[in-house]
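Chemist: structure, please.
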Amino acid sequence: MFAKFSVNQLRKGIAKASLVSYFPKGIIPSGDKFLAEIFPNGNYTRFNHFHVITEGFMYNPPPDNAVFRIFSFTRFMWKGPFPPGRSEYENKGNDIMLKGIALFLKNYGKPLDIHFIEKGLHIQESKELIDSLGFSDMVTWHKGMPFKELQAHIIKSDVVFEQLGNHYVSGGLYAMLLGRPVIGNARPEIFEPLLKEPTPICHALTAADVCDWLQKLTADKALLHNIGVSSRAYVLKHFDIKNETLFFKNFIEEKLARKQA
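Modeler: Model (predicted):
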């Protein structure tokens, strides 16, 4: 009873809002449905809350690694069904990444230096999958670490993997700021119309996509560099937290100007 009352109160509160700050439409379908029920006529302004702090994140040129280095700090969560309280939208598609790496190793035979973090629901399942795919000797597992240490791993890597499932690239934006190509599901169907610009993220949905990107990036240092540069520029242009401040400032000023008119 109390939960139902709370939800109803929440709906009433949101319905009075002139501005709703939420993820871009399409990322969380259940949230989109919730807003559509509250605003059936679509009579509200939606601010696409999707920004990162950019200050202090400098560009770093590609490292001179003897062996191509991969880093992923995405939590391992991919094997369904998910437990209660977890949504299928949280699927990170780590199995796609692992199978793509295995396909690359099979097709091209180049060694890789792979670094993962032990976090998520499916660490053991991931280790077993890696064993079955035959490249556990190339993988180094790390415990959770402070963000500064995480940055150091990003800078030492040639490429960073993000989610390949139903979610969206988020933490990978920091890797892009630091000048690293990111392989992941870029959700171009959402972000390219929204931002009116093609994504520099190495978009991948399948193991074959992952394999193709690894082949391109390991074979072409110039491509590795260029994607890193364009990735940083893309984040600075579209995802700088300063854009949020400017948006809210302009929105409030416009509202006040209308009241005074």
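
Chemist: going by C-alpha atoms from here, please, whenever you check contacts or count neighbours.
Modeler: Will do.

Chemist: mind listing the strands for the stretch 51-200 of the chain?
Modeler: 69-72, 113-117, 139-142, 159-161, 182-184 (DSSP state E, counting those that start in this stretch).

Chemist: so what's the gap between the second one and the chain middle?
Modeler: Average the C-alpha atoms of strand 113-117, do the same for its chain, and the two points are 18 Å apart (Cα atoms, centre = their mean, to the nearest Å).

Chemist: and what of stretch 249-261?
Modeler: That offset, for stretch 249-261, works out to 34 Å (Cα atoms, centre = their mean).

Chemist: please generate a structure for the following sequence too, so the two can be compared:
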Amino acid sequence: MYKTNGLRIAFLSNMNNNHFALARYLRDEGFDCELLLFTDEQDHFHPKCDTFTLEFMTWIKRISWGSERQLLTINPKVIQADLDKYDVFIGCGLAPAFLCKAGLLLDIMIPYGNDIWSETMYRFALPHYIAKSISSTYFQRKGLSQSKIVNCALGAGIYGSRIRKLCSNSLFWKFDIPMVYHRQYADPVVNGGSHWISEFEAVRNNADLMVVAHGRHVWGNASDPNVKGNNLLIKAWHLFCQRNPSIKAKLVFIEYGQNVTESKQYVTDLGLNASVKWFPQMFRKDIMPALLMADIVAAEFVHSWIGGGVIFEALVAGKPLLMHSIEHEKSTTMDNLYPIYNAKTPVQIAARLQEYVENKERGKEIGLQGQYWYKKYVVDKALTRYSQYFEERAAELGKVPR
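Modeler: A predicted model of the protein is given here:
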């Protein structure tokens, strides 16, 4: 793919495998993209966790920096040397901070959450760590303020006002990026499969209703944007099972998040152990077969989001989403939104589950409409805008875009 006079694009960091997915789409379009992994990347978001092939090894590189504790002492020349050959920088995490320290500008910031939340707040730290924490926050704020573009849907989410304040000088692209590379999940068995498939099949074969809720377990106050409402779903599941004792129903959870223990205890307290199946934390390529087998995918019930990993994974799988969405409540037309089972309280969630079992064909149609929406309004829209930007930058630099 490399051209001597071609535009070279660097994706910095890979939280949630977001950049890996977007880079794959753009490489399919002929752009020369590489993904640079930071030193503090989470193992379960490594590119190998989201692909059935080894092709990625030719364009993925691990660099020697990226963590908060490195920012204070790193020599800017190290950053400059690692990035010297690239023309466009797309980042998340602390990418704005490191580029700022090196005197570079981030072309496009794609925030995932904490990079514009906790990472931009001056906070208490141990005495030996105070200087590093302050330095990181300072450069992150400054780097964000200098970012040319912020790609963020900016819906009703709790992050909206903060990112507008931090990036007041930036151009906003108010659409979601395609976080999930849908082209490999049409048939996971053909594409390499997963050793978890038989385990999920065992659940599917013994259930009239299979609901998958594979997001993090985070309990707490609604002021925390990470809170998911797992307890609300568990209570709703209790109500639904009480009302439908003849239905063989299974709720699939993943042991992921800081409050797994609390969720397990609540399941036990409500006598739901027989109808709830737990699986260990796993890679996206392993969890996707479960979604493809499921009837419904449950997302979040405290905060309102239109996009996100759990949501987009469900849409790619073609399954109806059970979730809370203010945007869906406000919308007078569904032209630019996918249909969902909208609910927030345990009573509402249980009612939506009841609605599905009483009209499964409608549920299947909701899932297929969501799948179409993802391809048209997320994938196609993002590729059009990114392609346009790369072509504009290539023209400015006198280079070939692809």
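
Chemist: if we can go back for a sec, most neighbours per residue, which of the strands of the stretch 51-200 of structure 1?
Modeler: strand 182-184 (a mean of 28; mean count of other Cα atoms under 10 Å).

Chemist: which residue is the nearest non-sequential neighbour of the spatially most central residue of structure 2?
Modeler: By Cα atoms, centre = their mean, structure 2 has its centre lying nearest to residue 309, at 3.1 Å. Spatial nearest neighbour of residue 309 of structure 2, excluding adjacent residues (Cα to Cα, 6 or more residues apart in numbering): residue 179 at 6.4 Å.

Chemist: the one you found and residue 22 of structure 2, how far apart?
Modeler: Using Cα to Cα, to the nearest Å, one gets 7 Å for the distance from residue 179 of structure 2 to residue 22 of structure 2.

Chemist: go on, residue 339 of structure 2?
Modeler: From residue 339 of structure 2 across to residue 22 of structure 2, the span is 24 Å (Cα to Cα).

Chemist: correct me, but residue 96 of structure 2 touches residue 140?
Modeler: Yes. Taking Cα atoms under 8 Å as the definition, residue 96 of structure 2 is a contact partner of residue 140 at 5.7 Å.

Chemist: if we can go back for a sec, got the strands of the stretch 51-200 of structure 1 as a markdown table, with distance to residue 191 of structure 1 columns?
Modeler: Listed next are the strands of the stretch 51-200 of structure 1 as a markdown table, based on distance: least, Cα to Cα, whole Å:
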| stretch | distance to residue 191 of structure 1 |
| --- | --- |
| strand 69-72 | 22 |
| strand 113-117 | 27 |
| strand 139-142 | 32 |
| strand 159-161 | 19 |
| strand 182-184 | 14 |
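
Chemist: quick one, which of those strands is nearest to residue 123 of structure 1?
Modeler: Nearest to residue 123 of structure 1, of all the strands of the stretch 51-200 of structure 1, is strand 113-117, at 9.1 Å by Cα to Cα.

Chemist: mean per-residue distance, that closest one versus structure 2.
Modeler: If you overlay the two and look at strand 113-117 of structure 1, the average distance to its match in structure 2 is 1.6 Å (mean Cα distance after the TM-score superposition for structure 1).

Chemist: need the contact partners of that strand.
Modeler: 67-75, 138-144 (Cα atoms under 8 Å, 6 or more residues apart in numbering).

Chemist: in structure 2, what stretch matches it?
Modeler: Under TM-score structural alignment, strand 113-117 of structure 1 corresponds to residues 250-254 of structure 2.

Chemist: thank you kindly, that will do.
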